[in-house]
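Novice: next one to model:
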Amino acid sequence: MRIGELSRRTGVHERLLRYYEQQGLLRPLRRSSGYREYEEDDVTVVGRIRSLLAAGLNTATIATVLPCLQKDEPRLVPSCPSLVADLHRERERITAAITDLQASRAMLDTVIAAAPKEFAAQNFLDVIEATPSPRTARSGKG
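Specialist: A predicted model of the protein is given here:
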């Protein structure tokens, strides 16, 4: 199938499919005319790419995950034991990002709560300066 059909079947824009190819996530065959030729399995691969992206993985990590997934089911093949450790590290990275975002949200809540109906710019700056940044608080720097 050509790229337009893969796009229609997956709901993924053609430009994004080309990007997946550039990142090594898709490997379509090339016709003599230069057109990309996708296989039926690529519909499943695109779905997996979308799911892994939604899980917070970057394309470089996804490129290492895809070959480790069994063709017909979302299980890891036995030949990829180190992948689980890599995924645990990704999970830790995402957890740290969530912690930072939650601290940022709490800081914004403090700023919003301190804002009077007739908001004064100086009060805003005082609250911001008095509230430690999530990154500063975590790193111990001030």
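Novice: when you work out contacts or count neighbours from here on, use the C-alpha atoms and nothing else.
Specialist: Will do.
Novice: now residue 44: which helix or strand?
Specialist: helix 41-54 (DSSP states H and E).
Novice: starting at the chain centroid, how far to that helix?
Specialist: 13 Å (C-alpha atoms, centre = their mean, to the nearest Å).
Novice: buried sites along that helix?
Specialist: Using 16 or more other C-alpha atoms under 10 Å as the test for burial, helix 41-54 gives 42, 45-46, 48-49, 52.
Novice: compare with the first, here's sequence two:
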Amino acid sequence: MMRIGAAAATTGLTPRALRHYEEEGLLRPRRAPSGHREYGEADLRRLRVIRGLLDAGLTVADVRSLAHVLDEESARFSFGIRREEPEGCAVGEVSLHRLAELDARIEELTALRERLASRIAERFGAVFDTRPYAPGRAA
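Specialist: Take a look at the predicted model:
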């Protein structure tokens, strides 16, 4: 068992993030008689899964909707391994919804970029290179 600072350091998170995940219902660390949070190996595994899902683009609300299948003990599948979804799990639905939102944002940003490039070209002509940035190309 370890306290919040050690658990945060081990998982690459901050103590504030761990407290936030607890407030959001994603994590339930044990409490010592003194009231300090104590984290075990199962908590650390869960934190790594939460972090991975958030880094992949899911929101805290998305992860909360999947909370009942985050632990290896309660899930019949592991993220990254193709298996059947546990009954009542919305992994596919949540993921497809998030992907659709990202696609919509990409479309909006692409249209915004095109409008800006067009206005720059109209106003300044060839003074500015408005082609999309490409690594290795002189800015």
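Novice: rewinding a little: so what touches the helix or strand just after the helix holding residue 44 of structure 1?
Specialist: Scanning forward in sequence from helix 41-54 of structure 1 by DSSP H and E, the next helix or strand is helix 59-65. Residues from elsewhere that reach helix 59-65 of structure 1 (C-alpha atoms under 8 Å, 6 or more residues apart in numbering): 23-25, 49, 52-53, 83.
Novice: thinking again about what came up before, just the buried residues of helix 41-54 of structure 1 now: which is nearest residue 136 of structure 1?
Specialist: residue 52 (30.6 Å; C-alpha to C-alpha).
Novice: report the longest helix in structure 1, please.
Specialist: helix 81-114 (DSSP state H).
Novice: give me the mean distance between it and structure 2.
Specialist: Here the mean offset of helix 81-114 of structure 1 against structure 2 after fitting is 2.2 Å, by mean C-alpha distance after the TM-score superposition for structure 1.
Novice: corresponding residue for residue 107 of structure 2 in structure 1?
Specialist: Matched by TM-score structural alignment, residue 107 of structure 2 corresponds to residue 99 in structure 1.
Novice: and the gap between that match and residue 105 of structure 1?
Specialist: 10 Å (C-alpha to C-alpha, to the nearest Å).
Novice: in the longest helix of structure 1, what's buried?
Specialist: 90, 100, 103-104, 107, 111.
Novice: how big is the angle separating the helix or strand following it from helix 81-114?
Specialist: Downstream of helix 81-114 of structure 1, the next assigned helix or strand under DSSP H and E is helix 121-130. Between helix 121-130 of structure 1 and helix 81-114, the angle comes out at 140 degrees (axes from the mean of the first three to the mean of the last three C-alpha atoms, to 10 degrees).
Novice: list the helices and strands the helix or strand just after helix 121-130 of structure 1 packs on?
Specialist: The element immediately downstream of helix 121-130 of structure 1 (helix or strand, assigned by DSSP H and E) is helix 134-139. Here helix 134-139 of structure 1 touches helix 81-114, going by 3 or more C-alpha pairs under 8 Å, 6 or more residues apart in numbering; DSSP states H and E.
Novice: and the helix it packs on, what does it pack onto?
Specialist: Against helix 81-114 of structure 1 (3+ C-alpha pairs under 8 Å, 6+ apart) you get helix 121-130, helix 134-139.
Novice: of the ones you listed, which is nearest residue 69 of structure 1?
Specialist: Nearest to residue 69 of structure 1, of all those, is helix 134-139, at 35.9 Å by C-alpha to C-alpha.
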